[in-house]
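1. Just a sequence and a predicted model for now, questions to come.
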Amino acid sequence: MESVTVVLALLLSVLVSGALGRLLPLPLPLIQIAIGVALALGPLPSTSLDPEIFFLVFLPPLLFLDGWRIPKRDLFRDGKTVLALALGLVVLTVLGIGTLIHGMIPGMPLAVAFALAAVLSPTDPIAVSSVAAQAPVPRRLMHILEGEALLNDATGLVCLRFAIAAALTGTFSLPQAATTFVWLALGGIGIGAATTFLLMGAQDLLRRRTGEDPGLQILFSLLTPFGAYLAAEHVHASGILAAVAAGIAMTYVEIQGRSLGATRVRRTAVWDTVALAANGSIFVLLGEQLPEVLRQAVKQADVQGAGWLVAWILAITAGLMAIRFVWVWISLQFVLMKARRSGDRRETPTLRLVAATTLAGVKGAITLAGILTLPLTLADGAPFPARDLSILLAMGVILTSLLLASTVLPPLLRGLRLPPEPSHDAEEDAARAAARDDAVKAIEALQHRLVEEQEDASIAVEASARAMDRYEGLEAATAEPRKDVSRIKQLALTEKRLRLAGIEAERQALYRLRRSEAIDDVVLRRLVREIDLVEARLVV
């Protein structure tokens, strides 16, 4: 009963924080953390989460959704920048910040310091969106940050796994680590993609035999990230990379266009709710555990008061920002040199752009989820060294990065311009035109068949004229009141059938354009959603 109470309290807290977020000029994660602190100080029972359960429940769906929704073409276009931030920056952060932490806190073993640095390396796009709500992030910068967060989640958490293993065994072998990393990466990616294709294949088989049930299709998608994660972990591959790969593979399943519009509309709403609840619950849990962790960490740190703790948090945050600033400048300079070699006008990254990208590396849910997976005990049963202190330092860095970003990032983002990128407007106009042409052809083809099938050919002609309104701007002929009720019903049914045929032709045209990479995921998702909503109104 206590567990149920805790879950309900978390969900209620997310609901309250959402309302307060609309009323208060504060980032949503900060509000949720404050609510968590209030819960910890209140009469409700506190919770002590098992790290493995916490990792399994929260991370797979969040990483899966990030992989699913990130625009793939933009990700590949800025792939060098993304990889530099997601791989090189993570490794540099683990080595640099791990050494810094161990130097400042000699009582913390080096392996534990590296583990803490590993969980501090990933960024959180949800937190970035929250703090940047008052000043929109340029689209290209947001895509780079999303791609970085998608990949550095996995990279940082894989480094965490190595650091924990070193802390538990007291040894570290670079060749063994490299071999293990290859298996973790390749095995995780392969298992994640295979899980998606297998589950979606089973879903298609079920749909063909029994018809489409939106509830079952949504349940398939909800179970996919957990299946990929558990399957990868079972063979000691990376469950994190499996969840990411499963989400990316989901995009290529989706563009086959086999599911109904009503299913997609409901599935989007369900996944939006899952993401809201999962992210919100993580930040509430962060605040809920903060008071007790603070008390335990002060004891472990063996310092007088909290002054040294604050100094350590500020020093770690400053170190993270310095390393990120230098690496971002180098990465952006490297990418822009490509345009310079191709003969385009020379572009150099401004300090304002570099500073905004640095501050946008906000720590959030992934950092908290990772640090809470530190083992409770060593192999011999002794308490894991400096576990509570590590959690406190991670929490402090999360809070500090959120506060810095919420106060400094919006002014930096106002009016910020990045090197130009292709506009989506012309691409969207061309996609709409192609979809419209296919829809008109589909309606005309169906009209010819209906004229031959129906006794009253005028019904098909009149219904076709009405259905064409959406594509040719024609106004439907206003029929005079008739007493023939059966004809009116038949006209309505025929018009609906023609409209649905046109809508399906539109949708398939868009999927065909996406498969040929003529449009990107952003345009596809927006246009397909418009079509799905029109279809939903017709089939109600």
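-> Sure thing, it's come through. Numbers count the residues shown, from 1 in each chain.

2. C-alpha from now on. contacts and neighbour counts both.
-> Will do.

3. Count the residues that sit near residue 95.
-> Neighbour count for residue 95, taken as other CA atoms under 10 Å: 15.

4. right, and it touches residue 115 too?
-> No: Residue 95 lies out of contact with residue 115 (CA atoms under 8 Å); the separation is 10.2 Å.

5. Identify each buried residue in stretch 352-371, please.
-> Buried residues in stretch 352-371, counting neighbours by 16 or more other CA atoms under 10 Å, are found at 353-371.

6. Likewise for stretch 256-263?
-> 257, 259, 260, 261, 262, 263.

7. The first one should be in a strand, yeah?
-> No: going by DSSP: H, G, I helix; E, B strand; the rest coil, the assignment for residue 257 is coil, not a strand.

8. where's it relative to residue 496, distance?
-> 21 Å (CA to CA, to the nearest Å).

9. The fifth one now?
-> Per CA to CA, residue 262 is found 16 Å from residue 496.

10. before we move on, what about the fourth one?
-> For residue 261, the distance to residue 496 under the criterion CA to CA works out to 15 Å.

11. can you check residue 213 too?
-> 21 Å.

12. more crowded one of the two?
-> When neighbours are counted by other CA under 10 Å, residue 213 and residue 496 differ, and residue 496 comes out ahead with 19 against 14.

13. How about the more buried one, nearest residue that isn't a chain neighbour?
-> residue 538 (7.0 Å; CA to CA, 6 or more residues apart in numbering).

14. next one: residue 64
-> Nearest one to residue 64, counting by CA to CA, 6+ apart, is residue 247 at 4.3 Å.

15. neighbours around that neighbour, how many?
-> 30.

16. Which secondary structure element is home to it?
-> Element membership for residue 247 (DSSP states H and E) is helix 239-254.

17. what's the answer for residue 391, then?
-> Going by DSSP H and E, residue 391 is part of helix 387-413.

18. Over to residue 373?
-> Counting by DSSP H and E, residue 373 is part of no helix or strand.

19. got the contact list for it?
-> Going by CA atoms under 8 Å, 6 or more residues apart in numbering, residue 373 touches 50, 51, 52, 54, 55.

20. and the third one, what helix or strand is that in?
-> Element membership for residue 52, per DSSP H and E: helix 51-69.

21. quick one: buried residues of that helix?
-> Neighbour count says helix 51-69 has 51, 55-56, 58-69 buried, by 16+ other CA under 10 Å.

22. name the helices or strands packed onto the helix or strand just after that helix?
-> Where DSSP H and E defines the elements, the next helix or strand beyond helix 51-69 is helix 72-77. Judged by 3 or more CA pairs under 8 Å, 6 or more residues apart in numbering; DSSP states H and E, helix 72-77 is in contact with helix 139-169.

23. Tell me the buried residues in the helix it packs on?
-> 140-168.

24. Spatially nearest residue to residue 61 (excluding sequence neighbours)?
-> In space, and not counting its chain neighbours, residue 61 is closest to residue 225: 5.7 Å by CA to CA, 6+ apart.

25. next up, a second structure to put side by side with the first:
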Amino acid sequence: MESVTIVLVLLLAVVISGAVSRMVPFTVPAPLVQIALGATIGLAADWRVALDPELFFFLFLPPLLFLDGWRIPKDELLKDLPTVVELALGLVVITVLGMGLFIHWMIPAMPLAVAFALAAVVSPTDPIAVSAIAARVPIPKRMMHILEGESLLNDASGLVCLRFAIAAALTGTFSASGAALNFLWVAFGGLAIGVAVTMAVTWAKYRLSRRFGEEIGSQILVSLLIPFGSYLLAEHFHCSGILAAVAAGVTMSFAEISRQALPATRVRRNSVWDTIQFAANGIIFVLLGEQLPGILHGARETVAQTGHQNVWWLAAYVLAITVGLAALRFAWVWVSLRLTLLRRRRRGDAGQSPEWRLVAAMSFAGVRGAITLAGVLTLPLLAADGTPFPARDLAIFLAAGVIVTSLVVASIGLPLLLRGLKMPADASAQAEEDAARVAAAEAAIREIERVQHDLAAGRNDADMYASAGARIMDLYRERIEARSQEGEAAEAARREYGIERELRLAGLKAERAAIFRSARERRIGSASTSKLVRELDLMEARYRS
């Protein structure tokens, strides 16, 4: 019963943190509020959450990484793939090696393998935390796509590096050649298993649904089980469960295109996954706050081994690591953007030198978040000989300190840097969207004409079908005309569409209020109310997308 109570308290703290972060007049990232609430719970309550590293890793990371891989825009990622790879792989390797050596030099009490493990867990970035910070200052879409792609890949690469560092810390040995061969098996085996599991499950689901019909609840449950199944199967064959979860998510997006689910399934499944993402990320940060008092006590004891007693040395270590990470990221981002411009100029494309604010914004956006925390909390409790894992509490505290510091610095600096910042133009996106809408509208007109003739054949009221079809086809023809224009006419059409959108939203709001008023006055039943409100909600979601 106590475990259930703890889970409910953690979920309540996540809900409260979301409300508090929206209520304050200035931007406070939800993760900071969640850490503060967790610390309050840890100090006020007389219980502590005992975290099993393996269980914690299994419960939180597979679904979060699966969802990242599923939802990341694939085409946008491919457009900037070289930049993403440079940030996600090259920067991770440099961070693990450079910061690992720096941390061990700065804190000799922390073994080199543990220092590399700490550097590995602070290398992944968190775009969700960046989105929360910049909620009131929109991030350029292209920049956000690069950050999402970087996060997806460096989550996997950083956690794979963590795995090797922990193995070295437990065994006391490390072989570069053995690690390279093992890495190939771990990486490619994990990727292959993630792809195979998702393809097999979606194929079986499609065949069953096509023959016996689709049940929404079971479809949603299957999507929840795929990341855990991929992770467990990969770990069974000693491959990377993390890469398997990422690969499963990426494959899921392609499988969805070829084997479509019902619209109702997609709508409800998205809602379920949004809730899981919000709850999982929130619980991780609340747990961090709840663990901080105990972590701080253990870390102070570890720092004493270096000859220091003052607790402010912990703050100095956190600040030094944060500055080191920022300096490495700034230099790497600058070099990466220069290489991107060089590649474009070799292809004959004209390119402008990156604005310093762009480099600074990309550097500030390297916020550490849930993946870093989840990774560091998976450090083993005991070493191979049964003794406590060396400097575990110190590593957890330093990782937590880097998370908090990066959130605070980014919450102050990012809105200032992002205000008025424009990424290099990507004109093809709007043209592609317009072309797709025109093609869809033309297909709809052809189908409506066909169905209209089939329904009206041999009936006395054929004029009624023709009139109804004409009204619907006029809406599609207006869409084609608006999306086919260019220059000032296209801009005017988009402004007119924006005005129409606001008017439609206002009408939907009035409709919903009238329905709720009728329900309160007992003029319609609850079933009719739910049906009508559901229709209005779907229409509003369409116009707000």
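-> Great, that's in hand. Because the structure is a prediction, the values reported are computed rather than measured.

26. circling back to that earlier point, may I see the buried residues of stretch 256-263 of the first structure arranged in CSV, with distance to residue 339 of the first structure as well?
-> Below are those laid out as CSV (distance: CA to CA, whole Å):
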residue, distance to residue 339 of the first structure
257, 37
259, 41
260, 43
261, 41
262, 44
263, 43
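
27. Out of those, which comes closest to residue 130 of the first structure?
-> Of all these, residue 130 of the first structure sits closest to residue 263, with 28.6 Å by CA to CA.

28. Quick one: average offset of the strand or helix carrying the closest one versus the second structure, please.
-> Residue 263 of the first structure is part of helix 261-301 when elements are defined by DSSP H and E. Mean deviation of helix 261-301 of the first structure relative to the second structure after superposition (mean CA distance after the TM-score superposition for the first structure): 0.9 Å.

29. Where does that helix end up in the second structure?
-> Matched against the second structure by TM-score structural alignment, helix 261-301 of the first structure falls on residues 263-303.

30. Map residue 72 of the second structure onto the first structure.
-> So, by TM-score structural alignment, residue 72 of the second structure is matched to residue 70.

31. what residues are up against that match?
-> 143, 146, 147, 521.

32. ok, those residues in the second structure: which stay?
-> With both residues aligned by TM-score structural alignment, their matches' CA atoms under 8 Å, the contacts of those that the second structure also has are 143, 146, 147.

33. ok, these vs residue 397 of the first structure, which is closest?
-> For those, the nearest to residue 397 of the first structure is residue 146 (20.2 Å; CA to CA).

34. The counterpart of that closest one in the second structure and residue 366 of the second structure: what is the separation?
-> Counting by TM-score structural alignment, residue 146 of the first structure lines up with residue 148 in the second structure. If you measure residue 148 of the second structure against residue 366 of the second structure using CA to CA, the figure is 11 Å.

35. same check, this time on residue 303 of the second structure
-> 27 Å.

36. same thing with residue 539 of the second structure?
-> Remark: distance between residue 539 of the second structure and residue 366 of the second structure (CA to CA) = 37 Å.

37. Same check on residue 382 of the second structure?
-> From residue 382 of the second structure to residue 366 of the second structure the distance is 31 Å (CA to CA).

38. Ok, residue 438 of the second structure next?
-> Distance from residue 438 of the second structure to residue 366 of the second structure, by CA to CA: 39 Å.

39. Specify the local secondary structure of residue 108 of the second structure.
-> coil.

40. Please disregard the earlier target; I meant residue 362 of the first structure.
-> coil.

41. how about it, what's its match in the second structure?
-> Under the alignment (TM-score structural alignment), residue 362 of the first structure maps onto residue 367 of the second structure.

42. Could you do residue 113 of the first structure as well?
-> In the second structure, residue 113 of the first structure lands on residue 115 (TM-score structural alignment).

43. Now do the same contact list for the closest residue to that match other than its chain neighbours.
-> Nearest residue to residue 115 of the second structure in three dimensions, chain neighbours excluded: residue 100, at 4.9 Å (CA to CA, 6+ apart). Contacts were defined as CA under 8 Å, 6+ apart; by that measure residue 100 of the second structure touches 112, 115, 116, 117, 118, 119.

44. Can I take it that the last one is in a helix?
-> Yes: assigned with three-state DSSP, residue 119 of the second structure falls within a helix.

45. residue range for the strand or helix carrying residue 30 of the first structure in the second structure?
-> Using DSSP H and E, residue 30 of the first structure falls within helix 28-41. Residues 30-43 of the second structure are matched to helix 28-41 of the first structure when aligned by TM-score structural alignment.

46. would you say the match of residue 113 of the first structure is within a strand?
-> No: Residue 115 of the second structure is assigned helix when assessed by three-state DSSP, not a strand.

47. what's the burial count for it?
-> By other CA under 10 Å, neighbour count at residue 115 of the second structure equals 26.

48. Next one: it relative to residue 374 of the second structure, how far apart?
-> As judged by CA to CA, residue 115 of the second structure and residue 374 of the second structure stand 17 Å apart.

49. same question, residue 535 of the second structure
-> Distance from residue 535 of the second structure to residue 374 of the second structure, by CA to CA: 39 Å.

50. Need the counterpart of residue 448 of the first structure in the second structure.
-> That one, residue 448 of the first structure, aligns with residue 453 by TM-score structural alignment.

51. How about residue 403 of the first structure?
-> By TM-score structural alignment, residue 403 of the first structure lines up with residue 408.

52. what's the spacing between its match and residue 101 of the second structure?
-> Applying CA to CA to residue 408 of the second structure and residue 101 of the second structure gives a distance of 26 Å.

53. likewise residue 10 of the second structure?
-> 37 Å.

54. neighbour-wise, which of these two wins?
-> Counted by other CA under 10 Å, residue 10 of the second structure and residue 101 do not tie: residue 10 has more neighbours, with 24 against 17.

55. Which secondary structure element is home to that one?
-> Using DSSP H and E, residue 10 of the second structure falls in helix 2-23.

56. mean shift of that helix relative to the first structure?
-> Looks like 0.8 Å for helix 2-23 of the second structure (mean CA distance after the TM-score superposition for the first structure).
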